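In: Here is a sequence together with a model predicted from it:
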Amino acid sequence: MLIFPAVKASSRLPATSNNLHPEKHKDLYAVTEQVIARAIPLWNLSLTPVRLPLVSNRIKFKCPEYDMYLEDMSDSEGPRREDAKMSTNEKSAEKNGSATCRTSSNRNLGILSLVSVPPHLEDQYPIEGPRELKPDNTVDIWREYEEDGLQIIAKLANIHLTPEKPEYEGGTWHVEGQLHICASAIYNYDSDNLTTSRVAFRQQSNVQRAELKMSYPQGDHDFLEEVFGCEQGGSGVQDLVTVDNPEGRLLTWPNILQHQVQPFNLVDSSKSGHRKIPALFLVV
C-alpha cells in the first residue's frame, strides 16, 4: 500500500490498496492509517542510529588496556604488582602513540578501558558522553518523503490458542526478507487469556574483521567475549535484548536485526485465548 503525502502526525491511504476493498474494509483503512501515523515517529528513532553509527554505537570500545599497577586491588582480588615493569616494546609503543595494546604479565587482572571513538575523531565526538543529536542529523520520514509518499507492506497476524493446543512454541529467528525493507513495526492491539508476548532481538557480528583491527596476545580472547558477547569458536551472533510486548504497545526496529517471537501460552487452560498483531514493513 502507498501512503500519499499528508500532514505530520497523520497518514492517508490511497483510495484503493492491495487486498483492501474500499467499501468492505472501510473501517480497516482508518485503523491502518492511525497505526502507521504512530509508527513513523518511532521509525525515525529506530533508523537514526543506523544513519549515524558514530553517534549511536551501542558498544563503545577500543583495544583493551590493562592497568600496570593495581594500587586499589584488594588482597582477595589478586596479588599486587609493585614491581611491574613495561617491556621495551611496550615502552616504545607508548612513546610513539602506537595502537598496540599493553598487558600486564597476568592478563587476567586488568581492567578494560573502553573508549567510544577513534582518537582522531575525539574533537568531533567527545568521549565524555553521548553527543546530543541535532535536529538536522536525525531521520525525519515525513520531511524526506512528503513529496513522494511512502510504500508500506501491512500484514495481519492472528494467533488462537485452545485447551487442546494451549501453547505457542514461538517463531523462528529471521530478518524480513525483502531487499528494500528498512524497518519493521508490530502493534499488539488485542490480547486475551494469554501470557505476556515477548520479542527477542539479535544481530550478526563480524568478530573476525574486528580482530584484524586489534592487537592482543595470542589466546587472550577474554576481552572479545566481554565486548562482543561471542564465545571463542562459537557463533558470531550477538544476543541483544528481549522486550515485552503487552497489549497496546507498538514496537519498531531497523531491518538489520534478527527477531524472534518468544513462546507463550494460555493463562486459563480451560478457555481459549487469542492475540492479534498487525505488522508493518517500511519500504524505501
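Out: Sure thing, it's come through. Numbering: from 1, shown residues only.
In: hey, let's count contacts and neighbours off CA atoms from now on
Out: Will do.
In: For the protein, which helix extends over the most residues?
Out: Criterion DSSP state H: the longest helix present in the chain is helix 26-51.
In: now for that one, which elements pack on it?
Out: The contact analysis (3 or more Cα pairs under 8 Å, 6 or more residues apart in numbering; DSSP states H and E) places helix 26-51 against helix 141-145, strand 181-187, strand 250-254.
In: Tabulate these (a markdown table), appending distance to Val243 and mean neighbour count.
Out: Formatted as a markdown table, those follow (distance: least, Cα to Cα, whole Å; neighbours: other Cα atoms under 10 Å):
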| stretch | distance to Val243 | mean neighbour count |
| --- | --- | --- |
| helix 141-145 | 25 | 15 |
| strand 181-187 | 12 | 21 |
| strand 250-254 | 9 | 20 |
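In: circling back to that earlier point, identify each buried residue in the longest helix of the chain, please.
Out: Under the neighbour-count criterion of 16 or more other Cα atoms under 10 Å, helix 26-51 has 29, 32-33, 35-37, 39-41, 43-50 buried.
In: hang on, the earlier thing: can I get the helices and strands packed on helix 26-51 in a markdown table with distance to Leu212?
Out: Listed next are these as a markdown table, based on distance: least, Cα to Cα, whole Å:
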| stretch | distance to Leu212 |
| --- | --- |
| helix 141-145 | 37 |
| strand 181-187 | 29 |
| strand 250-254 | 27 |
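In: another structure for you, compare them:
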Amino acid sequence: KPVSLRGRNLQVIVKLTNIQLTPSKSKYDEGNWHNEGPINESIVATGLYYYNVENITTPKLDFREAADCFDYEMASDMYWRDVYGIDRESPRNQYIGSLEVPNGRCAVYPNRYQHKEQSFELADPTQPGHCKILTFFVVNPSCRIVSTAHVAPQQSQWTTRVLTRHTYRLNCGMMPRSIFKVFNHQLKPNAIEMN
C-alpha cells in the first residue's frame, strides 16, 4: 500500500562520493553486499544520482533481497533451485537483478534491498576517469533522528575558531593565553582532526 508523504517533513542524510581512477589504479573493485546505514539511522530508501561519470566502463548495481525461511520437501529441491536460485544450503537471499547507472542516471530503491557495486575500470586506460555520485538516504518518517543542526562542531579547527572568537568578544581578548590553551586542550579529545 503506498504511503503518502505529502505535508510531512522528511529527514535525509546526504553523501557525496568521488571515485577517481588513474592509469596506475585503473580498476574499482567490486563492493560487498550491504544495506545502508546502522539501525539507529532508520534508513528506508536510497536515492543515487550519478552526476559526473567520465572515462569509465558503465557502473552497475546488483540487488538482492532476503527471503523468509521456508520449508520444502527434498524432492522439490530442484524446483527451488530452478525458479528462485535457492537450495537447502543457500543463504536466504534472492538475486533481483542489476541496473546500469551511466552518467545522468538516478536510481531509487527501498533499503530492504541489499546492493553492491560491480567493479568497473577505465574505458581508456591511458587517461584518468571518475565516477561522482550524490546519494540521499531517506530516514523513516515515523522515526526522528538527531539532526546535524543539533550536534556540536566535531572538527578541532572549528572549536578553536569559535572559542577564539567568543573569548575575544567576552573579555576583549583579556583571557590569559594559558587559560585559553587549557580550554582548547579540553575540547580536542572530542574533536575530529582533518589530517
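Out: Done, it's in. Keep in mind that this is a model prediction, so the values were computed, not measured.
In: Which residue range of the first structure does the top helix by length along the second structure align onto?
Out: Determined from DSSP H, the single longest helix within the second structure is helix 156-171. Using TM-score structural alignment, helix 156-171 of the second structure corresponds to no residues of the first structure.
In: packing partners for that helix?
Out: So helix 156-171 of the second structure, by 3+ Cα pairs under 8 Å, 6+ apart, packs with helix 177-187.
In: now the angle from the helix it packs on to helix 156-171?
Out: Going by axes from the mean of the first three to the mean of the last three Cα atoms, to 10 degrees, helix 177-187 of the second structure is angled at 140 degrees with respect to helix 156-171.
In: May I see the buried residues of helix 177-187 of the second structure?
Out: Asn184, Leu187.
In: So what's the gap between it and the chain middle?
Out: Averaging C-alpha coordinates over helix 177-187 of the second structure and over its chain gives two centres that are 36 Å apart (Cα atoms, centre = their mean, to the nearest Å).
In: of all the helices and strands packed on helix 26-51 of the first structure, which lies closest to Lys155 of the first structure?
Out: strand 181-187 (9.4 Å; Cα to Cα).
In: so how far does that closest one sit from its counterpart in the second structure?
Out: Average distance, strand 181-187 of the first structure versus aligned residues of the second structure after superposition (mean Cα distance after the TM-score superposition for the first structure): 0.5 Å.
In: Over which residues of the second structure does that strand lie when aligned?
Out: Under TM-score structural alignment, strand 181-187 of the first structure corresponds to residues 43-49 of the second structure.
In: contacts for that stretch?
Out: The contact list for stretch 43-49 of the second structure (Cα atoms under 8 Å, 6 or more residues apart in numbering) reads 36-37, 104-112, 133-140.
In: Show me what Phe70 of the second structure aligns to in the first structure.
Out: Alignment note (TM-score structural alignment): Phe70 of the second structure maps to Ala210 of the first structure.
In: contacting residues around its match?
Out: With contact set as Cα under 8 Å, 6+ apart, Ala210 of the first structure has no partners.
In: From Arg275 of the first structure, how far out is the aligned residue in the first structure for Ala123 of the second structure?
Out: With TM-score structural alignment defining the correspondence, Ala123 of the second structure maps onto Val267 in the first structure. Per Cα to Cα, to the nearest Å, Val267 of the first structure is found 13 Å from Arg275 of the first structure.
In: returning to that earlier point: for the longest helix of the second structure, which positions count as buried?
Out: Ser156, Thr159, Thr160, Leu163.
In: Farthest-apart pair in the residues you listed, please.
Out: Largest separation among these by Cα to Cα: Ser156 and Leu163, giving 10.4 Å.
In: Return the residues in contact with the residue nearest to Leu48 of the second structure when sequence neighbours are not counted.
Out: Using Cα to Cα, 6 or more residues apart in numbering and skipping the chain neighbours, the partner closest in space to Leu48 of the second structure is Thr135 (4.6 Å). Thr135 of the second structure is in contact with Val14, Lys15, Leu16, Thr17, Thr46, Gly47, Leu48, Tyr49, counting by Cα under 8 Å, 6+ apart.
In: Make JSON lines from the buried residues of helix 156-171 of the second structure and add distance to Asn93 of the second structure to it.
Out: Shown next, in JSON lines, are the buried residues of helix 156-171 of the second structure (distance: Cα to Cα, whole Å):
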{"residue": "Ser156", "distance to Asn93 of the second structure": "44"}
{"residue": "Thr159", "distance to Asn93 of the second structure": "46"}
{"residue": "Thr160", "distance to Asn93 of the second structure": "49"}
{"residue": "Leu163", "distance to Asn93 of the second structure": "52"}
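In: and of those residues, the nearest to Glu117 of the second structure?
Out: Checking the buried residues of helix 156-171 of the second structure against Glu117 of the second structure by Cα to Cα gives Ser156 as the nearest, at 34.1 Å.
In: And the closest one, how far from Ile43 of the second structure?
Out: From Ser156 of the second structure to Ile43 of the second structure the distance is 29 Å (Cα to Cα).
In: State the distance from Asn140 of the second structure to Ala45 of the second structure.
Out: Applying Cα to Cα to Asn140 of the second structure and Ala45 of the second structure gives a distance of 8 Å.
In: And Thr57 of the second structure, by the same measure?
Out: Thr57 of the second structure sits 26 Å away from Ala45 of the second structure, taking Cα to Cα as the criterion.
In: Tell me, how many residues neighbour the match of Ala123 of the second structure?
Out: 16 (other Cα atoms under 10 Å).
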